[in-house]
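Colleague: Give me coordinates for this.
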Amino acid sequence: MLQSTAKWRILAQDDERAAKLASSLSISMLVARLLVQRGIHTVEAANVFLQKETPAFYDPYLLKGMKEVVERICKARDQGEKVLVFGDYDADGVSATALLVTALKMAGARCDYYIPNRFTEGYGPNKPALIEAKSSGYQLVVTVDTGISAVEEAACASEIGLDFIITDHHEVPPKLPDAYAIVNPKQPGCPYPFKELAGAGVAFKVAQALLGDDALELLDYAVIGTVADLVPLVDENRFLVKKGLRALEASHRPGIQALKTLCGARQKEVDADVIGFGIGPRLNAAGRLDSAEPAVALLLATDKAQAKTLAEEIEQYNQMRQSVVDEMTKEAIMLVEAMQAEEVQRVIIVAKEGWNPGVVGIVASRLVEKFYRPTIVLSLDKEKGLAKGSARSIAGFDIFSALSKNRDLLPHFGGHPMAAGLTMALADVTRLQARLDEYAQEVLTETDFTPTMEIDLVAKVSDVTLEVTRELQQLAPFGVGNRKPLMLLTHVSLGEMRQIGSELNHLKCQFVDGDTSLDAVAFRKGHLYEEMTPQATLSVVGTAEINEWNGHVKPQFLIKDVAVSHWQLFDWRSIQAKQLNTRLAALSDAPVLPVAFQSTTLERLHLTVDVIHHQGEQQSLNGTYIVFLDLPDSRDDFMQFFRRHEGVPHRIYVVFSEEEEAFFRTNPNREQFKWYYAFLQKRGTFAVGELAKKLEAHRGWSAETVAFMTTVFEELGFITVERGVVRFVSDPIKKSLEDSPTFRKKQEQTWLEQMFVYASYEQLKTWFDQVIEPARVKEGAK
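Modeller: Now for the predicted structure:
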């Protein structure tokens, strides 16, 4: 058995509606089910979603405040005023900055940009920067991806005579800044039909209002911020990303070309993953470790040589970021495990002085992955008495709402239901921990702390064809709100399985269904190699992908989770004794019961684990991993073990180590016994020691063979042995060899070895199945 790492929830399947779509659109039932499941019930809606009928962007002037923004920018342009674009240091912020700067220049305005330093200025507009802008001759500041919480900063701008426009997409606080104008689809009274634009998406709408159709030239910028900021890829975002990816693919901007080269994406079609796992993290890296200036400069670069230099600088930042994140994550995990050894927290808050505040969000995400609890990671500045960090959450816990209930402790915070950034007094961290734990106690149950995988489709291996996989790709771009469809494959047999990667930390296998096979890969799941037998029947959750390699194109299944619902037999009969301690120590995810039938086994194998004797205290076998270290004296001992300890184990590991294998010890056949009996009858009396040497020379028997047969005949009453002298008994009572305890023991040892030591895996599995089946039936009837 193998437990899945997440709860699997199969979403409802409406086959009646799906069949109509499949017929009308000439698509597979799998894809039709998926469309219906995502709320697309009509042919018309499906055509729009699949973009067989091209939708249009919403009118940018539907955004509240847009008219005032455009009029003020045009006034600045017409009067030759200097405009400052005030951005943010993440991938959404820098791409939005590059977009609006380019748009303003296309409109003929004089403009520049400013990105605050995460470490010296913090998030969002700040008074010193605005005062400096005013003194440098700027009459207008336009924010992108920031500013919706800048109440004091807006007041400062008004006081110094600086017009302050906010374009943002973050959640709106109770009190809005008193700015010249605000464009944010989430602000009260905004009639815009779509509320989930990214910062770059809002900047793109400003460009549309300002430039009309010429703004389409800026889609390569807009798509970067939209995908990188993990906003829902539905409605207008979906249309923007769909068109934006093609614009990104064709972009001639030197900076974007350099970024694509870094990501290895220049020679292939660009998809959302190229941004999400390649371009986005690299643009983020500069602002996480230092100033985000190189990231904006790279996007705006007009010279290939300059772009190449900046791209190399960005790549160095990215490599440094990866190293810092790995080290901080290890430290954070150790701190969490130390805290949870005392008391398991519902909300994790972990903090340390010296942690880089630029990567705390990534570390928080890693901790959520490992512990699956709402998590806040804080960098402490004891000199200033401040804690600065990021929060990441789990389904069912709105972290923005939870933090909003603690505004008295949080002078600066902002974000979304699943992520937030915050700055607070170091002295208040413990109070925040207590309050969030109490709130989590109210809104979360124990089941909420196990991640849930929502499964879109249930299929067989033979269903995952290249044609169907290509149809599924038509639902891209995938992301938040339109995630890659998760598919559950049932009754899966393994064709082959091996660990891959320099550290053997990935798994590659092949699924088989009759004559059909499907390649599969599980990244960072190389450990599954030791947890699934080749004979296991699997249930597998993952995504269908297209694998192109060396001119060959075929479907491939990317494994996300695996389960085995039946007990599994693992064959350790060839493992050397010195490897056993290591192997046993690795079985730490379930109760392990190493079983010894012989009293000398523990010492003989030099084991350092606790071993139970087969006649030890009665206990349940349910959910356990049983390790049979040696052989019993009889098959009845085996049967008694399963009768004494009730239940069905998840796994059985067989070692069956012996001090000396009976196969290699004497085991004379009945013809040899017959000849020896006739020989004894003829001789009548003789000395055993002398006779053994003669028989060994004459018959090729060992002294042990002679001694064994002699003992059997003595037990049967056919001879007497006294002081090494054998005397034949005339007219003994007729008995069979099986009447001798020594003979029966030898035969039992031989049977045990043939059954358990030398039997094939299939024979062994069949035997254990027959033994375990009554316990399984009994357990299932409860």
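Colleague: contacts and neighbour counts: CA atoms only from here.
Modeller: Will do.
Colleague: residues in contact with Phe557?
Modeller: 518-521, 542-545 (C-alpha atoms under 8 Å, 6 or more residues apart in numbering).
Colleague: Go ahead and report the secondary structure state at it.
Modeller: Here Phe557 is recorded as strand under DSSP: H, G, I helix; E, B strand; the rest coil.
Colleague: now the strands: where do they sit in the stretch 251-400 of the chain?
Modeller: 348-353, 375-381, 386-392 (DSSP state E, counting those that start in this stretch).
Colleague: tell me what the second one is packed against?
Modeller: Judged by 3 or more C-alpha pairs under 8 Å, 6 or more residues apart in numbering; DSSP states H and E, the packing partners of strand 375-381 are strand 348-353, helix 360-371, strand 386-392.
Colleague: circling back: kindly indicate the member of the contacts of Phe557 with the most neighbours.
Modeller: Comparing the contacts of Phe557 by number of neighbours (other C-alpha atoms under 10 Å), Ala544 comes first, having 24 neighbours.
Colleague: Next, the second sequence, to be compared with the first:
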Amino acid sequence: MIYTPPMKPAWIHHAPNPDRIRDLCLHMGCSPLLAGLLVSRGVETPDAANAWLHPCFAQLRSPDALYGMDAAVDRVVAAIHKNETIMIFGDYDVDGVTATLIVKEFLEHTGTPVIPLIPHRVEDGYSIKPHHITRNAMDAGVSLIITVDCGIGSNAAVDAANAAGIDMIITDHHEAGDTLPNAIAIIDPKQPDCNSGLRNLAGAGVAFYLIIAVRARLRTEGFWRTRKEPNLKSFCDLVALGTIADIVPLTGENRILAWAGLEVMRTRPRPGILSLMAASKVTPASIDSEAVSFRMAPRLNAPGRIERADVSLALLSAASVAEAAPIADELTRINTLRQQMERETTRSIIDHINANPELMEAPCLVMADDSWHPGILGISASRLVNRYHKPVILIAVKNAACQGSGRSIPGVDLVACLSACSDHLTGFGGHAMAAGVRLDARDLPAFNQRFRSAVDAQTAGMTAAVSELSIDAVITFDRITEASIREISRMAPFGEANPEPVFQSDHIHVIHAAPLGTGGHWRLMLEQTVSGRSYKIEAVWFNGPQQFPARVVFEKIAYHMRINDWNGRQRVRLSILAAVS
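Modeller: Predicted coordinates:
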């Protein structure tokens, strides 16, 4: 293999079953366009389509389906009745912070003393460690620790807690190892004995299911007769933030929880989220999964990447906008710094690859440097995967210790590859597509070689990796109307496993192009002739070409179609993803 510049994606077209489309149109009264989008996502029957288009809490599976739930509820309820001090140990990303606050706020409703603790990414590393037991929990008189979004691999910490007489409940959603921690209860839909069908829950979702079950048990015992019972829908804004930010599939329970949470953010946003929206230039009326993913979540994630996630927890916990607004501004400052660090790191890596093209001969990229900050390596790895379409592990070296992040491509399971290298690692964890690693610097060469072999083994027989642009439908401009866009929006919230539909139109004239700042961003006026009639539609193209020749004609364009709301005026606008001239 020789080095080539970042490849252009292959345009792949969906071909949904026409009989299924006709059946949905007949029974649902929807357009063939919407029916085709549903069928392409595996929603093929009228009952399934009705559930998809009308999500509600009644569609959620029972918390009792989660293995370990009964034992966890028994212990939490006992702690509430005895007024024990409970520590909530979270993670430093959005999912971990929101999961921490979900359990914390619920327990505070019961009057139980609660201590939240989120580790420092660099100083503590991922998940709970024995020193958190000896230095934090024991000194605070904690008798029960509940982990959220972490803990499934924290065997040593659980052993330390048991030795100190402190019970631990693990709630997590990451892959379990061969030996589970000796905790009093483990709630993780990915553990071997769990057949709940809830594998795709985020950490915030697992935490939410725990408080649903605890509230129900307390209701049975008559606990709420003497105090106000919390409305759990008010927690859904936090669940939606964690779920969307963690890029779990927005199908099934996750779709319902995200839908409910976005509705809470639109109608009754808590002060911290309202201030975060303002800092992100998002209005409650316009909030959607894209705004959460690309504007709000990066700000919430930034402190946990390069400083402390306590700042994000403080924002979401704020009791008033006056308290929250300056914290939101601080998150913006931290995120701007994070962006600068990430751009510099990614650029330096690309320059290094361009100067050393032999690196592209390997099935993956494993790189290490002592100038990198470990908190931004996951983002850089994602950008490199998108650019080169191969698994990437980036490792920050500090003295003799190394900490890194990896991202993968479909068909290569990172956790499985890292398991094959476990004798060269001091720790690792994550998902098939994203993972973190720790190792000693002296083991870097051996790890690099073993990881490459593991990726080679998984990719043996695979066709050459190419990036793909998935096209849902080829349509003409006459079919793009506010009504058709509003109908398609019923499929939201969009995200992993339910991407925003991508459409293709052919033979498009650019009759006007104006730059939007710098960096290849453009405002366009496009024209297509359909049956002898001209149709013009506005468009924007971010990260497009650096220059536009006059009166360019595109053979085809790929885009999202949306309704732009500006100063109360709504109009159709396309968001260009790619074009071929």
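Colleague: And the TM-score between these chains?
Modeller: Between these two chains, after superposing, the TM-score reads 0.92 (TM-score structural alignment, normalised by the length of the second structure); 557 aligned residues with a C-alpha RMSD of 2.0 Å.
Colleague: quick revisit: any chance of the contacts of Phe557 of the first structure in TSV, with distance to Pro128 of the first structure and secondary structure too?
Modeller: Converted to TSV, the contacts of Phe557 of the first structure look like this (distance: C-alpha to C-alpha, whole Å; DSSP: H, G, I helix; E, B strand; the rest coil):
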residue	distance to Pro128 of the first structure	secondary structure
Leu518	60	strand
Asp519	58	strand
Ala520	55	strand
Val521	52	strand
Gly542	50	strand
Thr543	50	strand
Ala544	52	strand
Glu545	50	strand
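Colleague: Nearest to Glu331 of the first structure among these?
Modeller: Among the contacts of Phe557 of the first structure, Val521 lies closest to Glu331 of the first structure (C-alpha to C-alpha), at 29.9 Å.
Colleague: which position in the second structure aligns with the closest one?
Modeller: Taking TM-score structural alignment for the superposition, Val521 of the first structure sits opposite Val540 in the second structure.
Colleague: show me what contacts that match?
Modeller: Contact partners of Val540 of the second structure, counting by C-alpha under 8 Å, 6+ apart, are 521-524, 573-576.
Colleague: average offset between the longest helix seen in the second structure and the first structure?
Modeller: Of all segments of type helix in the second structure, defined using DSSP state H, the longest is helix 321-355. Once fitted to the first structure, helix 321-355 of the second structure is off its aligned match by 1.7 Å on average (mean C-alpha distance after the TM-score superposition for the first structure).
Colleague: so where is that helix in the first structure?
Modeller: Residue span in the first structure matched to helix 321-355 of the second structure, by TM-score structural alignment: 304-338.
Colleague: Next, the buried residues of the matching stretch.
Modeller: Within stretch 304-338 of the first structure, the residues scored as buried using 16 or more other C-alpha atoms under 10 Å are 307-308, 310-311, 314-315, 317-318, 321, 324-325, 328-329, 332-333, 335-336.
Colleague: again with stretch 50-61 of the second structure
Modeller: Applying 16+ other C-alpha under 10 Å to stretch 50-61 of the second structure flags 52, 55 as buried.
Colleague: dump the residue contacts of the nearest residue to the match of Val521 of the first structure once chain neighbours are set aside.
Modeller: Distances taken as C-alpha to C-alpha, 6 or more residues apart in numbering place Arg523 nearest to Val540 of the second structure, at 4.6 Å, with adjacent residues excluded. Listed by C-alpha under 8 Å, 6+ apart, the contact partners of Arg523 of the second structure are 513-516, 538-541.
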